[in-house]
Every structure is written in structure tokens, then in C-alpha cells.
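Student: sequence below, structure please.
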Amino acid sequence: MRASRFFISTLKEAPSDAEIISHKLMLRAGMIKRLGSGIYNYMPMGLRVIRKVEAIVREEMNRAGAVELLMPLVQPAELWQETGRWDKMGPEMMRVKDRHGRDYAIQPTSEEVVTDLVRTEIKSYRQLPVNFYHIQTKFRDERRPRFGLMRGREFTMKDAYSFDRNVEGMQQSYRIMYDAYVRIFNRFGLQFRAVAADNGAIGGSGSHEFHVIADTGEDALVYCPSSDYAANIEAADALPLISMRAPAAQPLVKTPTPEKSKCEDVAALLGLPLTRTVKSIVLAVEKNEGKEIWLLLLRGDHELNEVKAGKVPGLGEYRFASESEIFEWFGTKPGYLGPINTKKPVKIVADRTVANMSDFVCGANEEDFHYTGANWVRDMPEPVVADIRNVVEGDASPDGKGTLAIQRGIEVGHVFQLGDRYSRDMKATYLDEGGKPQLMQMGCYGIGITRILGAAIEQNFDDKGIIWPASIAPFEVVLCPMGYDRNEAVKAEADKLYDGLVANGVDVILDDRGERPGAMFADWELIGVPHRIVIGDRGLKEGALEYQGRRETSPTPVPISQIGEFIRAKLAG
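Tutor: Okay, the predicted model is just below:
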């Protein structure tokens, strides 16, 4: 490719609404252009990166035995109604009507469509297992689109769906896809971590997320440096920090705590460590027979894990209680709530650590008062015990092999064991060896194709611009001739080198625009091409060209006769 025949539209400054570094750099490098809220044009430079990401994904999916097809962007509502997700998906799923008034979804995902396809086409156990995948546009009507391609409304995704005869087969297909994802992210050249995760709205029995490690990541990843344990903080098991409950040693005392509604302030007032306090969180659940109020108890230095809370039996459809509801059930405003002498009966859930605490401090259900010396059984009944908190650094690893650390990550892939979550609702069955119908066991596997671009940049940039891994860079090599339009010797050598690299399959661009060196170098450093070769008159007289890797701070002279072999070695490395 010659730059004069390509489209390069770099900017010195990012638009004011660009937020994170990847958003700023992609706009400045001319890779994307905003069309509307969360919707972007993929410009030629950015599209080249997308196509390289897609190529790697396709190669590894095909290698793993998946079969590519293409499912529609617009999907009939009837399929989503079969699984109950037409109502459950909420406003993130864009719904439209055709001219006849029939309902359709602009697909956010394709579980229903692929299950419908398979229940029509697959009849016998002899046709299983099968794994279909496609790379397709998705649309999710985010409440607040932000961060460019990281949290846009329209995006490109690879999703795959496996169908097996039994759970063992599904687990084998899951492992094949997991291994394929590891190969994919290794080929991308990104530092990543696979972590156990919550299945969320997709459903199923188990899943792993693939995260690109980056300080700007939205997700907290929990791992044990001395073992293989890793999980998203939403799914990380929080062990009790107190092994067993000690006997009560203090009397229950109603203690004045004027204007002290936070655990930190109460602990400071009483001269106690924060770990002696218990905080209260009130949730509400709407039932046909009326409203249920739940009180969740956490140690004062811990935070509620909302995903875990939703898995407590009876709390699947919870919401946070309003202030009026809190006053009705507890008789006081938030900040002074506790499990002793509530105004109306509530269901009490204690985190594992709180359940083993003795002589703790909690709200007295009266403004400006807390109880000290609170103890289970003596002062209040035993609670329901559940893991409802976020782990913190230094907690014991659930596998017993060390302590936990936390780092930030950007989710770019997710693999799920769905089981019969969709096949049961949609009656996707096959006939087994005995001629009896059996439900297919499913898995699903997604990669955010366009999100990879933002994640890769968040991990690989400097003050000059993007630093692409060579495997997904828009071009592998850029040739920068000094005075291409003015110096015949430079032009001749640049053309010769360009033709030779192209003939050897190198993805190279020749900057033949006649730009000044400073402007030319700034463009390609911003765009992030991994390898640069400078052809200048002085170097030609000395029989050498200048090579500089994007991460390197100074150039290396390379004899003209060796430059082809030199570049091939760099690309192979």
C-alpha cells in the first residue's frame, strides 16, 4: 500500500468528548469517526486492524472445528418470547416493528436464533456435536455509551454456539473453545487473564471471562500469584476471616453515637477498629403476597457484592429499599440500622465473616445510637449465612494455596456452559441411540472483535501514540523516505525496497506523500506501526538504512543489502 492511495486523517488533538486513552488515540489516529452516540464509522486504518483480528479469530475457530455461518441482525420477537428474554432483557435490547406491526429485536446476541436453527436441522445423535459461529454486528442500547469502542452501542462480535448430546460432551466442547481462546489471545500479542465468572443474563452453569490486563479496566480481577486461581471479583469466593465464633464477653449496651452514621465514624468515636463494626444494607423483594424486606450484614470494612446477593435464595429479583421503606421497617433513617429489635420483622443475611463475629457494634434502630457488645443467639437469632461480600487483597485464596491479589482488566471474551437453558425452553431435542428425544446441551462463546482494538491500545501506548502488537497492527512496516518527491535516489531505493517486501508477503506501507520528516514520523508513531525504516540520502551514501521499532528510543543502521532479511527476522520474532 502506498500512503498517497490510502486514506490517512490524523489529528493533533482529540475531540473534547473523548474520555479514555484508547478513545482519544483512535480518534486522533483516524481509525474511527463518531456518527452518533455510541455509533462509529470504522475508517480504513481502523478497519485494517478489525480485519486482522477477525482473521486470527476465524483461523483458530476453524482449527477448533467450529463451522462459520451468518445469522441475521434483525430477529423475530417470537423466538425471544419462547425463552422469556423478550421481557427480561430490558431497554438494552432495541425493539422495532415492521410495517405489519410485528415485533423484532435488533440482536444483542443470538442464542435464540441458533437454537431455532439447530432444532430444525439436527434430528439425530449422529449429527452431534456441532459448533456454529459467526462474526456479526450487534446492538445494545447502552444507557450511557462511553469510552469509544469500549462501551459503544453498535459493535462487532464473534459468537459461537456448541450443541452436544450430554453434559460430558458439552464440557469437552467448552474446553476446546477455552483452549482456542487462549491461542487467539496469545496470537493477538496481548497480556491477558482468564477468570471464573458469573453467567449473568445469559444463564447456564459455569463460565470464564477473558480479560486484557489494563489499569483502566472496568473489572477487578482476583487471582492468587502462587496458584492458578483466578476469578472476576463478582464470582470470587470470599472465605470467612474469622475461623469460629468466640463466646460473648461483653454486655449489650445501647451507646450514644450522635451524628455518627458511618461505620468509620462510629469506630473512631468508640476507639475501636473498623473490623469490630457491622454495616447494614436493606433490600426489598416484591412478592405476590406482599413486600419482603431483607437486612444484609457486612463487616464495616467490607463492600457488598451485588451479584452474590442476587444468588441468595429469595433475593433473585431484589432492589435496594427506599428510605420510606427503611423507616417503616426499622423506625429510623439509614445509618443507625441493625438486626436487633427491628420495628417490623425482616429476613437477616450475614456474611460469612459477620456470622463468626462476637461483641460487635451495630445500629440500634434509633437515630444517634448503636449497640456495642452485640452477639448472635444471646441478642438476636442466628442469621442466614452467605458469601455476599467482595474479596480484598490479602484474603486467603479459596484453593488454600496463598493469598489473593487484585488487578484491573477489560473483558474481551466470555465462554459459557449453558446446559439446557435454551434447548429446554425452545424444545431443541435430538433422537438418541434408542430413538428417544433428548435435550441438547449447549455452550456459547463470545469475543468482542471491535472491543479488542480499545483494549489493545489501553495496554499498549505511550506519549506519542498507539503501539500495536505486530499481529493486529494496520501495517507491519512503514517505509519513510526523506524527500521522496525530491530525491531520485531515495525514491528509487524506497520503491525497490517496497516492491521486495510486498513480494515477500510483508504488510508494508510506503509513505510517498512528501511530508516533512517530523510530521511523517509523528503520524506513524501515533498510528502505531510496529516497524519503521527510514530511507535518507545520507544513509544511502553510507550504504545503510535506519530501522526503529515502535518501542525503541533510537534507530539502528542496517546495511541496505541486509534489510530484507533483517525485517523478516523482526517479524518472525
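
Student: going forward, measure contacts and count neighbours with C-alpha atoms only.
Tutor: Fine.

Student: report the buried residues of stretch 378-396.
Tutor: Within stretch 378-396, the residues that qualify as buried are 383, 385-392, 395-396, counting by 16 or more other C-alpha atoms under 10 Å.

Student: closest to residue 214 among the residues you listed?
Tutor: residue 392 (18.8 Å; C-alpha to C-alpha).

Student: where's the closest one, which helix or strand?
Tutor: Under the criterion of DSSP states H and E, residue 392 resides outside all helices and strands.

Student: pull the contacting residues for it.
Tutor: 404-406 (C-alpha atoms under 8 Å, 6 or more residues apart in numbering).

Student: again, but for residue 61
Tutor: 67, 177, 180.

Student: next, the structure of the following sequence, for comparison with the previous one:
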Amino acid sequence: MRWSQTFTPTLRDDPAEADAPSHRLLLRAGYVRQLTAGHYSLLPLAVRVRSKIIQIVREEMARIGAQEMLLPTMHPAEIWQRSGRWELMGQEMFRLKDRRGADLALGMTHEEIFATIAQELSSYKQLPQQWYQFQTKFRDEPRPKSGLLRVREFTMKDAYSFDIDQAGLDASFEAYHGAYVRIFERLGIPAIPVDASSGTMGGSGSTEFMCPAEIGEDLVVHSPACGYAANIQKATSRLPKPDDGPGEPAPEPFDTPGVRTIEDLATGYDASGDRQIKTLVYLLEGRLTLVLLRGDHPLNEQKLVDATGATSIRAAAPEEIQDALGALPGSLGAVGVTGHPVIADEALRGRRGMFTGANTDDVHLRGVDVDRDIPVGTWADLREVAAGEPCPRCGEPLRIERAIEVGHIFKLGDRYARALGAEVLDPDGKRVPLVMGSYGIGVERAMAAIVEAHHDDKGIVWPVAVAPFQVAVVIAQSDDAETAAAAEEIYAGLGAAGIEVIIDDRAERAGVKFRDVELTGIPFRITVGRRGLAEGMVEVTTRATGETVKVPPSEVVAHVETLLS
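Tutor: Below is the predicted model of the structure:
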């Protein structure tokens, strides 16, 4: 390939709209262009990188016996309605009608559609089955941002396993877990497997693969000491056992004029946050519910969703709270409350001598015994952990860092098979629903994550496995016939050896060519110039380290082959 014939529109300056390093560099290096918010055109260099990512994923899918398919992106509403996700997906699903008025959706994911194909399976003897595809997905993100990291249209490798029972699903899940570890290692993405919430996917468990990055929108909680890792929506910690003493015989009301916050009560009434019961009020599936936590603990809403299975959740408005409890936020509590469900965080279990609102404005209670005084209907892990808290496994301080989700694998169970009638005969001749798993990797997101992990102040630093070209041959003086001829000979030799090479034959200054090779991230640069040739040498520069060595032209191919090996 000749640089003079490629479409690689590099930019000298950073685009003003780019907020993430990958966004900035993929734009500057001529890999992508934005069509509209959340929709990007992939230019020739990006297509080459994308194809290499896909090939690596294909190889690892083949290694575990997965078969590639290609299913439609436009789905009839009826299939999503049968699974219950037509409404659950909400505004993120692109919906439309055809000329006959039939409701359709642009696929966000393909669990339902693969399950309809699985209806053609008839016997446990055909299992397990592993199916996957590379297909465009559409999600109406309310705030697309960060280039390829949060978009409305993207390519996903989504895979699905079909087994006869939970043991089979566990084996499939482990096979994909291993495949994902290998995929991210080969892509050069430092992905950490973490326990995660299954969210709208449902099922018994899931694992996210998270790439640490300052721009990341997810938070990963982990212990360097023992390897514990979980998404903030799933993470737990080990709390010290409180010493509450014997408690009080009954709650005692006391006036708290002007107290509206946990801090107000702690400052003015000797009630530290860890001795307070924070009462939040939510509408879950339209039903007003009291949610209790320790005063110094924040709620993680996804944990509340997971604990209750609620598909509709919102914080109650002040007027709704006052109508139900008789007080405004700041004086709320669950003591003596009837007619409304109460769900409490595990950190409150067994606590005595606690403080909480009295459901009368400007009045609180002291001496509350949670088990005695509050009708808790459900106990659950609701609180969000904080950095420095003890690890639940080893007790060492936990760390929290930002990360990008680059892959997610789910144990779905039989939810979709039951809804869509995907059943087979088991060994006893009984019809049973298939047990499914779902396994996703965003291809363009992986591309962006690689850049987030591999860049410097000069541009992208692609790992060799995914680079658009392995080597760039730069003619330092393109107007010098001898120099150009020597460069062409090296270029031809590299190509004949099967090395992916591009020659920069543009009538540009050497500095411009060097800048573009560095910006676009090509792993190795061979500089052919008059001065070097006079010494019988050319220069080979490694992009990742900046190291340059001089090599005779006749030895360049062998030297590059050694570098690539």
C-alpha cells in the first residue's frame, strides 16, 4: 500500500469536541469521522484494525467450538413482547413501524432472536450448542460521548450457549471466560474480570471484563492483595462489628428543629452517621417503598433493582412522601410504619441504640432497635462500598478505579427459552427449556479501549496484532531517485515476505511523514535517507519504545521478521 494513494486525513491539532484520548487520537490520526452524535464512519485504517480484532475473536470462538451465524438487525415487536423486554428496554430501543403499521425494533441485542432459531433443536443429544455473530446493534443512548466508547450504532460479537442444565451452562460460561481472557490478552487490552450485575439481561450471574482507564464510566472495586474484583454495582466489603451496647427499652422522640441532613443530626445531636438510619423513599413498580441504610452509607440503585427485581424505579417526590408518611425528607423513618414495604441494608441488621426520623417534621427518635421497632420485610446488600474498606475475602483495603467495560458474559438460565418456547427432550423424554448463556464484545469499543491503553503524546501505539500495518517505509527524500529506489526495493522485499507494509512516498518533508507514522501508531518505521545510505544503512525505529537501530538494507527483512516474531 502506498501512502500517497490512501485516504488517511490526519489533523495537526486536537479536535475541540474530543473528550477521551481514544476519541481525540482516532480523529486526529484519520481513523474515524463523526456523521452525527453517536454515529461514526470508519475510514480505511480503522477498517483494517477492526478486521484484525474480528479475526482474533473468530479464532478464539472457533477454539471453543462456536459456530458463526448472521441474524437480522430489524426485529418484530412480538418477539420482544413475549420475552417481556419490549417495555423493559424503554427509550434506549429504536422503534419504528413498517408500511403496514407493524411495530418493529432495531436490535439492541439478540437473545430473543437466537432463541427463536433454537426452537429447531429437539433433543439433548444436540447439545451443547455455541452460536455467535458479528452484527450491528442500535441503542438510543441519551448522551453519546467519548467517540467509539458510547455510541448509538456499533458492531458487537454476541455469542449464545444452549445447554440442557445448569451444569452445562456453568461449563459453557467457563469456556467463554477463558476465551475472553485470551482475546483481550491478544488484543493488548489489560482487562480485569469482575463480578457484575446482570441488569436487564437477567439470569443468575455475570462477569464483566473491565479495562482500567481515566475516561471510564464504570467503577471497579478490587483488592490487589487477593485479586477480588467487582463492579461497584455488585461489590461488597467487610464491615467491623458494631458495639451498640444493650440499647434502650423503647425509642424516645426529641425535637430537631432545622435538621434536614445526616450531617445536621451528627453535628448538633451527637449522632454519628454510623448510628443513624437513613430512610429513602422509592416507587418500585409504582408502589411506595421505604429503603433503609446506615446514615453514612450511600445507596447503589442497581443493587436495589437487583434485590427487588423491579423494572420500574424512581425516587418519590416530596409531596408523595408527605402524603404517605406525614413528613418531608429530613425527618423520615420506618418505626411504626404500616402499609408500605420496607427493605433494609444488611449493615443495619441487629443494630440497637440508633437514631432515625419520627415521621414528624423536625422530630427524630433515639434508642431505636432495628429488629424490635422496624417491620423490615426484606434484607439485602444495598450500600455502595467505599475505597479503603476491608476486602470481603482478605480484609485488606479495597481500591476503586475507573474502567471501560470491554466484554460482558451472562448466565441467562431458561428465561428466554421459556418465553419463546425453545425446548428439547431430556434423557427421560420430558420436554424442558434450554438453558442459555450470553456473551458480548463491542468491536469498535475494543478498538477505542486499545487506544486508551496504548498511546503517548505523539499518538497511537498499536500492538502489532491489531495494527493497520506492521511496518511503514519512509522515503526521507522522495525527490532523490537513489533514495526512492532503495526504499522501493525494501518495500517490495517486505511485501514478498508477507509483512503488512505501507510506503510513504508522498512529496512531503521527512518530519511530516515521521509525525504521521507516529500519530497513526504503526509499530515499526524504516527510514531510508541519503545520509544513511551513504553509510550503507537504514534506520529501523520501534514505535513503542522509540528505539532506533541501523541495519544494512540487505538485512532489513530478516531484522523486521525477528522483531515481529
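
Student: now, which of the buried residues of stretch 378-396 of structure 1 lie within strands?
Tutor: 385-386 (DSSP state E).

Student: ok, so of the buried residues of stretch 378-396 of structure 1, who is nearest residue 291 of structure 1?
Tutor: Nearest to residue 291 of structure 1 among the buried residues of stretch 378-396 of structure 1, counting by C-alpha to C-alpha, is residue 383 at 19.7 Å.

Student: the closest one contacts residue 350, doesn't it?
Tutor: Yes: Residue 383 of structure 1 is within contact range of residue 350, at 6.0 Å (criterion: C-alpha atoms under 8 Å).

Student: quick one: buried ones out of the contacts of residue 392 of structure 1?
Tutor: 404-406.

Student: need these in TSV with secondary structure and distance to residue 488 of structure 1, can you?
Tutor: Formatted as TSV, these follow (DSSP: H, G, I helix; E, B strand; the rest coil; distance: C-alpha to C-alpha, whole Å):
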residue	secondary structure	distance to residue 488 of structure 1
404	coil	62
405	strand	59
406	strand	57
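
Student: helices along the stretch 451-573 of structure 1, start to end?
Tutor: 488-503, 517-527, 537-542, 563-572 (DSSP state H, counting those that start in this stretch).

Student: got these as a markdown table, with distance to residue 269 of structure 1 and mean neighbour count columns?
Tutor: Below are the helices of the stretch 451-573 of structure 1 laid out as a markdown table (distance: least, C-alpha to C-alpha, whole Å; neighbours: other C-alpha atoms under 10 Å):
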| stretch | distance to residue 269 of structure 1 | mean neighbour count |
| --- | --- | --- |
| helix 488-503 | 73 | 17 |
| helix 517-527 | 54 | 18 |
| helix 537-542 | 74 | 14 |
| helix 563-572 | 64 | 14 |
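
Student: a markdown table for these, including distance to residue 234 of structure 1?
Tutor: Below are these laid out as a markdown table (distance: least, C-alpha to C-alpha, whole Å):
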| stretch | distance to residue 234 of structure 1 |
| --- | --- |
| helix 488-503 | 48 |
| helix 517-527 | 36 |
| helix 537-542 | 57 |
| helix 563-572 | 40 |
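
Student: for residue 132 of structure 1, which of these is the nearest?
Tutor: Closest to residue 132 of structure 1 of those is helix 563-572 (C-alpha to C-alpha; 32.3 Å).

Student: got the contact list for the closest one?
Tutor: 470, 476, 497, 500-501, 545, 558.

Student: try stretch 225-234 of structure 1
Tutor: By C-alpha under 8 Å, 6+ apart, stretch 225-234 of structure 1 touches 194-198, 209, 219-224, 236, 305-308, 390-391, 397-399, 401-405.

Student: how far out from the middle of the chain is it?
Tutor: 15 Å (C-alpha atoms, centre = their mean, to the nearest Å).

Student: in that stretch, which residues are buried?
Tutor: Neighbour-count burial for stretch 225-234 of structure 1, counted by 16+ other C-alpha under 10 Å, picks out 229-234.

Student: cool, stretch 170-190 of structure 2 as well?
Tutor: Within stretch 170-190 of structure 2, the residues that qualify as buried are 172-173, 176-177, 179-181, 183-184, 186-190, counting by 16+ other C-alpha under 10 Å.

Student: and what of stretch 52-62 of structure 1?
Tutor: Applying 16+ other C-alpha under 10 Å to stretch 52-62 of structure 1 flags 52-54, 56-58, 60-61 as buried.
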